[in-house]
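Trainee: With the sequence up front, the predicted model follows.
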Amino acid sequence: MNKRIFAFRDDTKSKEAEEFVRTNGFTLPLQIFQLMSFFIFIIIVALIIIISAFNTDTIFLLFYIFFGVLIIIIIALSYTVTTINPVDPLSFKYIHNKVNEEDLKDLCECDICGFVEPQSKHCKVCNKCVSVFDHHCMWVNNCIGKKNYKYFVGLLTVLTIFNCFVFLFCIIFFVISLKHDLIKERWKHFYGGYDDALFYILLCSLFVLNGTVFVLVIQLFGLHIFLISKKMTTYEYIVKRSHSEEEQKIGIKTFFEWLIIDKKRLKKSDSDNQDLENQEIERVKSIKD
């Protein structure tokens, strides 16, 4: 069977571990939104470089250094969040007789992964139980859980700073272009000519593209700051809201993410509590107050 390289829509069909288990965000198929985020980032960086025309003045050199540091941190955090495997450490061990019988009473059972930790949840997209499951992120094509959550929040923080920095860049260059000939002279020196229309088209394109990304990032960033303050995961928050009569009346729909979680196969071994563990959340498209 030929394995797909790209996926426009995540496969959420139930399947056995032998069929497919995603190791990390680079496991095929790659998500189209994952690739989209990469190309959008490249375009934003390219527009900044083109508009600034490699100005070598001291103030611009400091700008390039700060800009470069942000880019390196974003790439490093993105790579870390994508490559970490957040799987429950106990997954599949019971199936291979690697878990002691006396330890099973404190665990939950998944009919695919075996016995796992109580806070683990099974993700349909990755087909594995994730330790302290938060959500499945389409932008990195990976689940966010205990092992990579802090890097994910760090990435959102740096992206927020980066977006604000790009807004500042657009404003400064717009003001300079109106009051001084610095940009015009730099463009003539570097490109051999200057065109007002082209300059403002590029600047507006950067502003709009960055603004679109900023809206998505700031929602995620604000949400996770809120969740951290409440000591909740995204999954727990969604489950709580799905039980709210108020949400059912006003029909709140999510906007920032698709969370695809297996219908809860996880169940307490002692059968004492089967409330949240038996809930099914098929698709969530954003979290919005």
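Mentor: Yes, it's here.

Trainee: drop to CA atoms for contacts and neighbour counts, all remaining ones
Mentor: OK.

Trainee: Which elements pack onto the helix or strand Thr212 falls within?
Mentor: Assigned by DSSP states H and E, Thr212 belongs to helix 196-230. For helix 196-230, the packing partners by 3 or more C-alpha pairs under 8 Å, 6 or more residues apart in numbering; DSSP states H and E come out as helix 32-52, helix 149-179, helix 234-242.

Trainee: Which one of these lies nearest to Ala76?
Mentor: For these, proximity to Ala76 was assessed by C-alpha to C-alpha; helix 149-179 is nearest, at 9.0 Å.

Trainee: Next SSE downstream of that closest one?
Mentor: Following helix 149-179 in sequence order, the next helix or strand is helix 182-191 (DSSP H and E).

Trainee: Buried residues in that next one, which are they?
Mentor: The neighbour-count check on helix 182-191 (16 or more other C-alpha atoms under 10 Å) flags Ile183, Lys184, Arg186, Trp187 as buried.

Trainee: can I get those in a markdown table with distance to His136?
Mentor: What follows is these, written out as a markdown table (distance: C-alpha to C-alpha, whole Å):
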| residue | distance to His136 |
| --- | --- |
| Ile183 | 44 |
| Lys184 | 46 |
| Arg186 | 45 |
| Trp187 | 44 |
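
Trainee: now, which of the residues you listed sits nearest Phe214?
Mentor: Using C-alpha to C-alpha, Ile183 comes nearest to Phe214 of the buried residues of helix 182-191, at 26.1 Å.

Trainee: gap between His224 and Phe169?
Mentor: Per C-alpha to C-alpha, to the nearest Å, His224 is found 27 Å from Phe169.

Trainee: Next up, a structure to set beside the first:
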Amino acid sequence: MGFRDRGLEIKTPDQIAGMRRAGLVVGQTLELLRSSVRAGISTGELDAIAEDNIRSSGATPSFKGYHGFPGSICTSVNDEVVHGIPGGRVLAEGDVISIDCGAITPDASGQGWHGDAAITVAVGTVPDEVTELMRVTEEALWHGIGAARLGGRVTDISHAVESHVRSQGSYGILEDYVGHGIGTQMHMPPNVPNFGRPGRGPRLVEGLALAVEPMITLGTKDTVVLEDDWTVITSDASWAAHFEHTFTLTPRGAWVLTALDGGEAALTALGVPFGGAD
């Protein structure tokens, strides 16, 4: 592992394999949570399901205790965009919930490697505009990853995310909360914005791992942090969606470390080379 280009952490293939193990734990946990979401379940119950699955997989929840965060996942409902604290809130028919999950797995030397991903799930039937918001946000994530090439720049991803969202309608794209580098820590350089001109920022090189996470709203891009000092809500009470994956680039193409299939299906559908090792 080395550091270059203003503090970026560059991983060896073996270290990326360690991140893949963490990514699979995250991906499997999110699929379990997706199937567990229903009217009548509390966000605290979802948190307990997540922590049990992460720990039984030999990993540690990244979020629990991170700067004092009390949960193993973030659960953000309706106009809550990110960083919602799980607890007593009970989900109701017609809600949407963003679930953000992170896990750490150790390698043979004891070094921990992080995986980080998020999904937004509808609770039963939701309005068409909310279904469309979720579609646009998830597609923007894949367009961002699909724009990444070895030798390119970080904002190639940013531009692709923004361009897809803008092509689909009038939505708010959060600017104060962005994607990030990831590896031995959950949040590392560089930032990965969801907007901007292409061709800027650090160069995309083999061994760099990034978390891309569009946060899109039906209204404003402006947000407010609640009194719990964590939960981020839209300032106009418009609903939001949030999707995230951790990925890296190999000489063959993009490899999505938190997707169970490595991102092969979604990348192939976009006509983008799949770079996964499995």
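Mentor: That came in fine, so what should we check first? If you're wondering where the values come from, they're calculated on a predicted model, not measured in any experiment.

Trainee: care to give me the TM-score?
Mentor: Between these two chains, after superposing, the TM-score reads 0.25 (TM-score structural alignment, normalised by the length of the second structure); 114 aligned residues with a C-alpha RMSD of 5.8 Å.

Trainee: how about the helix holding Thr212 of the first structure: buried residues?
Mentor: Of the residues in helix 196-230 of the first structure, those scored as buried under the neighbour-count criterion (16+ other C-alpha under 10 Å) are 199, 203, 206-207, 210-211, 213-214, 217-221, 223-224.

Trainee: Just give me the closest of the residues you listed to Val130 of the first structure.
Mentor: Using C-alpha to C-alpha, His224 comes nearest to Val130 of the first structure of the buried residues of helix 196-230 of the first structure, at 18.2 Å.

Trainee: Please report how far the closest one lies from Ile48 of the first structure.
Mentor: Using C-alpha to C-alpha, which is the criterion applied here, His224 of the first structure is 29 Å from Ile48 of the first structure.

Trainee: Val153 of the first structure now?
Mentor: 25 Å.

Trainee: Looks like Ser177 of the first structure contacts Arg186 (just checking).
Mentor: No. With contact defined as C-alpha atoms under 8 Å, Ser177 of the first structure does not reach Arg186; the gap is 11.2 Å.

Trainee: tell me, what's touching those two both at once?
Mentor: Common neighbours of Ser177 of the first structure and Arg186 are not found (criterion: C-alpha atoms under 8 Å, 6 or more residues apart in numbering).

Trainee: if you go through the stretch 51-200 of the second structure in chain order, where are the strands?
Mentor: For the stretch 51-200 of the second structure, the strands defined by DSSP state E, counting those that start in this stretch occupy 60-61, 73-77, 80-82, 96-106, 112-122, 172-173, 179-181, 188-192.

Trainee: contacting residues around the third one?
Mentor: Spelled out, it's strand 80-82 of the second structure. Applying C-alpha under 8 Å, 6+ apart, the contact partners of strand 80-82 of the second structure are 74-76, 98, 100, 215, 231-234, 239-242.

Trainee: Farthest pair within those?
Mentor: When these are compared pair by pair using C-alpha to C-alpha, the two farthest from each other are Asp100 and Thr234, 17.4 Å apart.

Trainee: just to revisit the earlier point, put the buried members of the contacts of strand 80-82 of the second structure into a PyMOL selection.
Mentor: With 16+ other C-alpha under 10 Å as the criterion, this PyMOL line picks the buried residues out of the contacts of strand 80-82 of the second structure:
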select buried, resi 74+75+76+98+100+215+231+232+233+234+239+240+241+242
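
Trainee: Using a markdown table, lay out the contacts of strand 80-82 of the second structure together with distance to Thr223 of the second structure.
Mentor: What follows is those, written out as a markdown table (distance: C-alpha to C-alpha, whole Å):
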| residue | distance to Thr223 of the second structure |
| --- | --- |
| Cys74 | 17 |
| Thr75 | 17 |
| Ser76 | 13 |
| Ser98 | 16 |
| Asp100 | 18 |
| Met215 | 11 |
| Thr231 | 10 |
| Val232 | 6 |
| Ile233 | 5 |
| Thr234 | 4 |
| Trp239 | 11 |
| Ala240 | 11 |
| Ala241 | 14 |
| His242 | 14 |
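
Trainee: quick check, nearest of the contacts of strand 80-82 of the second structure to Pro106 of the second structure?
Mentor: When the contacts of strand 80-82 of the second structure are compared for distance to Pro106 of the second structure (C-alpha to C-alpha), Asp100 comes out closest, at 20.7 Å.

Trainee: Next, count neighbours for the residue nearest to that closest one when sequence neighbours are not counted.
Mentor: Closest residue to Asp100 of the second structure apart from its sequence neighbours, by C-alpha to C-alpha, 6 or more residues apart in numbering: Ala118 at 4.1 Å. By the measure other C-alpha atoms under 10 Å, the count of residues near Ala118 of the second structure is 27.
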